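Enquirer: make a model of this:
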Amino acid sequence: MPATVLVVDDDVAIRRLLRNTLERAGYAVVEAMNAQAALAAAGACDAVLLDLGLPDRDGLSLIPLLRRAGDTVVLVVSAREATAEKVAALDLGADDYVTKPFDSDELLARLRVALRHRGGAVPGGIVRRGDLAIDLDRRTVTRAGAEVHLTRKEHDVLALLARHIGRVLTHEKILAAAWTGEEEARVEYLRIVIRNLRQKLEAPAPIGSVIANELGVGYRLRAGDPRQM
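Expert: Sure, this is the predicted structure:
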């Protein structure tokens, strides 16, 4: 059975565009023009593409309600570009945030990633991306079969991203999870760790960025074959 996607937007043209895009990709599509209709339909859908500017209530307030309605993927598709809006949506439980105007292929790719990981964080095992293998249980990382030596903090951050591969994690979430106890948690320290990880994971021959930077928001470990990035 194809996945069912609920498109929530009060703009008829946007709903039509998304319906055509999704149906060509093989999805079943349900439409809602306001929050009330969205909440009524969400329980029967696998994913929601949610606009924030709805006529009856702000879309941000819908995100926790949609998450409670079931094991539903929530992708915000909004013209709001402010970093604070993106961070708020992700902190409320959105799986991803795409700004309008959007590239249809990128939107479909992000939807596929979110649906693959609908069950939540990866509990353990090995996360693979191209020739990179991250063993979450043994805390080891190999690239093309050769071990990559990481510091404890680099392991902590990479493992966190790997458990949520394809999803954006805000700076605050990463800092809260990886900097604990008496350690000082600062974004500058996180940036240094990310820079070191990129150097180690992409050297000596970079084959596509492993860790994506969502400017001003956070980071995500890219899913898929890096040779196609």
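
Enquirer: make it CA atoms for all contacts and neighbour counts henceforth
Expert: Noted.

Enquirer: tell me how far the residue lying farthest from the centre of the chain lies from Thr83.
Expert: Distance from the C-alpha centroid of the chain, by C-alpha atoms, centre = their mean, peaks at Glu182 (29.4 Å). Distance, Glu182 to Thr83, by C-alpha to C-alpha, to the nearest Å: 29 Å.

Enquirer: could you also give me the structure for this next sequence, so I can compare it with the first?
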Amino acid sequence: MVLIIEDDARIRRVVNLTLSAEGMEVHEAATGEEGLALLGQRSFDVVLLDLMLPGRDGFDICREIRRTSEAPVIMVTARSDSHDVVAGLEAGADDYISKPFVAKELSARIRALLRRSAASPAQRNVIVGDLDIAPHNGLVLKAGVPLDLTKTEFRLLSELASTPGRVLSREELLERVWGYDYFGDIRLVDVHIRRLRKKVEIDPTNPAVVITVRGMGYRLGT
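Expert: Next up is the predicted model:
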């Protein structure tokens, strides 16, 4: 089930028709407040969120969604410069797509998010310092306390845990976590790594769990 939060009725209609034709159940909201109200009433698999909304903008709405929902958020923006994209991802979006977009590409991204949500990258627990990663039951403990990770953050950590000691490139992580490569943006990986480190590291500026290997990618600490 997909929720579209978009003030342009024409875009809502095109996206609704495209996704409905592919068998997805679609609900619409013209403002951020309407979208939050719908999220409070039912559970959605994916939220498509316009950045430039009347009243509360998409950044604010995304932060609010993240406080109450684990649904993956795809941010839709007419502004594709680095600052706005990174700000949207930092606000909690899982992915972004720039206007104007091809409806079929959007559909592909949504399906990739749905597939990865259903997949499990590993079955055994991995221990890194005081972190206990249990991919099979969707749980990560830090010093025995469950961490509040988004689905993307959990998936990212689980993929690194599935190959302990091995360096995964940004391109590999795009394919494994987001389910696509050729139209992916490696900024997705870097921003989510920063967000993940804030939750799993004792000192995010000196990471011991998610290690950067310069010029190669990321690996899990030992």
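
Enquirer: one step back: residues contacting the residue farthest from the centre of structure 1?
Expert: Listed by C-alpha atoms under 8 Å, 6 or more residues apart in numbering, the contact set of Glu182 of structure 1 is empty.

Enquirer: same check, this time on Gly32 of structure 2
Expert: Ile5, Leu53, Pro54, Gly55, Arg56, Asp57, Gly58, Ile61.

Enquirer: most surrounded residue in those residues?
Expert: Among the contacts of Gly32 of structure 2, Ile5 has the most neighbours (other C-alpha atoms under 10 Å), with 27 neighbours.

Enquirer: for the contacts of Gly32 of structure 2, work out which two are farthest apart.
Expert: Ile5 and Gly55 (12.8 Å; C-alpha to C-alpha).

Enquirer: shared neighbours, those two?
Expert: By C-alpha under 8 Å, 6+ apart, the residues touching both Ile5 of structure 2 and Gly55 are Thr31, Gly32.

Enquirer: need the contact partners of stretch 81-91 of structure 1.
Expert: Contacts of stretch 81-91 of structure 1 (C-alpha under 8 Å, 6+ apart): Leu60, Ile63, Val76, Asp96, Tyr97, Thr99, Val168, Leu169, Thr170, Gly216, Val217.

Enquirer: now tabulate the contacts of Gly32 of structure 2 in CSV and tack on secondary structure.
Expert: Formatted as CSV, the contacts of Gly32 of structure 2 follow (DSSP: H, G, I helix; E, B strand; the rest coil):
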residue, secondary structure
Ile5, strand
Leu53, coil
Pro54, coil
Gly55, coil
Arg56, coil
Asp57, coil
Gly58, helix
Ile61, helix
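
Enquirer: closest to Ser169 of structure 2 out of the residues you listed?
Expert: Ser169 of structure 2 has its nearest neighbour among those in Gly58, at 30.2 Å by C-alpha to C-alpha.

Enquirer: spatially nearest residue to Val141 of structure 1 (excluding sequence neighbours)?
Expert: Of all residues not flanking Val141 of structure 1 in the chain, Ile134 sits nearest, at 4.7 Å (C-alpha to C-alpha, 6 or more residues apart in numbering).
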